[in-house]
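>>> Sequence first, predicted model second:
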Amino acid sequence: MTDQPDPPTSSSATKRVERGFETVLFNSRWLMAPFYFGLVISLLVLLYKFVVLLAELILHATLAKESDIILGVLSLIDVSLTGNLVLIVVFSGYENFVSRIDPGDHPDWPEWMTKVDFAGLKQKLLASIVAISAIQVLKAFMNIDSYDQTKLAWLIGIHLVFVISTLIMALSDRWGHSDDKGGH
């Protein structure tokens, strides 16, 4: 008589396959890391664009009209907000979908970076999109003579869609959280 283990049952074989599949699925989250790295590179592109816009603003400041200066500053704000949007996606996405970030070694680490859940990420993204859209509408109004009425109406309509979508999302998140806590 030999001490050989009992042959594996179909149930234990199924469990091994299931665990292997779950391991592959769980580790597939690392496939997102290159996307976030690519977004970091896009920040360098935005920085380049910001520096070019800033240099143009400075070089033309003495001859520019006040409205041109304001439009230039609004363009800088627009690029800056877009950069903020990219950072929010990079940190929140990495933290929520790839791996936890340990801010322990970084005393100046912004608190929000490790505390934005998916609902918070949606809110921050939509708020940034609304701000960027508002700047586009403001730039159009500052330069209203060069816009035809149809294009201006589209800009305003799209901006209103973003604002209303953000409000609906905020309300639905608030109602969802109050339901989770036993509220109405």
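Good, I have the coordinates.

>>> Every contact and neighbour count from this point should use C-alpha atoms.
Will do.

>>> center of the protein - which residue?
residue 89 (3.2 Å; Cα atoms, centre = their mean).

>>> State the distance from it to residue 116.
10 Å (Cα to Cα, to the nearest Å).

>>> what about residue 34, distance to residue 41?
10 Å.

>>> In three-state terms, label the closest residue to residue 61 other than its chain neighbours for me.
Excluding the flanking residues, the one nearest residue 61 by Cα to Cα, 6 or more residues apart in numbering is residue 69, at 6.8 Å. Here residue 69 is helix, with the state taken from DSSP: H, G, I helix; E, B strand; the rest coil.

>>> three-state assignment of residue 107?
Relying on three-state DSSP, one would call residue 107 coil.

>>> count of neighbours near it?
8 (other Cα atoms under 10 Å).

>>> Identify the residues contacting it.
Residues near residue 107 by Cα atoms under 8 Å, 6 or more residues apart in numbering: none.

>>> Which positions in the biggest helix by length in the chain come out as buried?
Counting by DSSP state H, the longest helix found in the chain is helix 149-180. Across helix 149-180, burial judged by 16 or more other Cα atoms under 10 Å covers 152, 155, 156, 158, 159, 162, 163, 166, 169, 170, 173.

>>> Below is structure B, check it against A:
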Amino acid sequence: MEKIFENLMYSIRWLLAPIYLGLGLVLVALLVEFYQSIFYLITHVVEMGESEVTLKALSLIDVTLVGGLVVMVMYSGYENFVSKLDIKEGREKLSWLGKMDSGSLKAKVAASIVAISSIHLLKIFMDAGNIDNEKLKWYVLIHLTFVISAFGMGYLDYITKRQKS
């Protein structure tokens, strides 16, 4: 009975596979959003001011970072929790593939969130004249919370790895 239960529990991890595949659909949505923004930028660049172009460029960078984060979570999560990706010999392979454990993945996700939050905060600061000071303080506080959380998770991961060696 125990063996059947353990095999069932182990097999249930495959329920995550469609979720990781669904993240691929998120990439499609990000691709559509990215090219809509590029099209808008190119067709309206003459009538836009410098700050508007910069804000649009920051939005494109933001979408790119989110896309990279999705890929990282999709591949690393699949490899850590479902199954190894069998990449044929001779095919191009991402250098970090197979090397990122769940602790490293958490640190990379946290760092990516801080980068995304930084870009969002920069976009807000570029329009700071139109935003209430109280809201600005909250944006900064939320960003600092992300930074401190990422630093804390990184430090805990460092301590854990140091204790193991």
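Now that the structure is in, tell me what you want to look at. Being a predicted model, the structure only gives us computed values, none of them experimental.

>>> circling back: check contacts around the residue nearest to the centre of structure 1.
Contacts of residue 89 of structure 1 (Cα under 8 Å, 6+ apart): 121, 125.

>>> Show me what it aligns to in structure 2.
Taking TM-score structural alignment, residue 89 of structure 1 has residue 73 as its aligned residue in structure 2.

>>> and the gap between its match and residue 152 of structure 2?
Taken as Cα to Cα, the span from residue 73 of structure 2 to residue 152 of structure 2 is 20 Å.

>>> ditto for residue 158 of structure 2
10 Å.

>>> Over to residue 100 of structure 2?
Residue 100 of structure 2 is 19 Å from residue 152 of structure 2, by Cα to Cα.

>>> Check residue 1 of structure 2 too.
In terms of Cα to Cα, residue 1 of structure 2 sits 42 Å off from residue 152 of structure 2.

>>> now residue 16 of structure 2
28 Å.

>>> who's in contact with residue 147 of structure 2?
Going by Cα under 8 Å, 6+ apart, the list of residues near residue 147 of structure 2 reads residue 114.

>>> That one matches what in structure 1?
So, by TM-score structural alignment, residue 147 of structure 2 is matched to residue 163.

>>> Map residue 93 of structure 2 onto structure 1.
Per TM-score structural alignment, residue 93 of structure 2 is aligned with residue 109.

>>> nope, residue 128 of structure 2 is what I was after
In structure 1, residue 128 of structure 2 lands on residue 144 (TM-score structural alignment).

>>> who's in contact with that match?
Taking Cα under 8 Å, 6+ apart, one finds nothing in contact with residue 144 of structure 1.

>>> again, 10 Å this time
137, 138, 152 (Cα atoms under 10 Å, 6 or more residues apart in numbering).

>>> Could you report the separation of the match of residue 89 of structure 1 from residue 133 of structure 2?
35 Å.

>>> what do you get for residue 147 of structure 2?
Distance, residue 147 of structure 2 to residue 133 of structure 2, using Cα to Cα: 21 Å.

>>> Contacts for stretch 71-82 of structure 1 next, please.
43, 46-47, 49-54, 56-58, 60-61, 64-70, 83-88, 128-129, 131-136, 138-140, 142-143.

>>> Mean deviation, it versus structure 2?
By mean Cα distance after the TM-score superposition for structure 1, the fitted stretch 71-82 of structure 1 averages 0.4 Å away from its aligned residues in structure 2.

>>> Please compute how far that stretch lies from its chain's middle.
17 Å (Cα atoms, centre = their mean, to the nearest Å).

>>> So which bits of it are buried?
Buried-residue list, stretch 71-82 of structure 1, by 16+ other Cα under 10 Å: 71, 72, 74, 75, 76, 77, 78, 79, 80, 81, 82.

>>> got it, and stretch 32-43 of structure 2?
34, 37, 41.

>>> Trace the last one over to structure 1, please.
The alignment partner of residue 41 of structure 2 in structure 1, by TM-score structural alignment, is residue 57.

>>> Let's verify its match: helix, strand, or coil?
Assignment for residue 57 of structure 1 (three-state DSSP): helix.

>>> again, but for residue 101 of structure 1
Under three-state DSSP, residue 101 of structure 1 comes out as coil.

>>> Number of residues surrounding it?
Around residue 101 of structure 1 there are 13 residues (other Cα under 10 Å).
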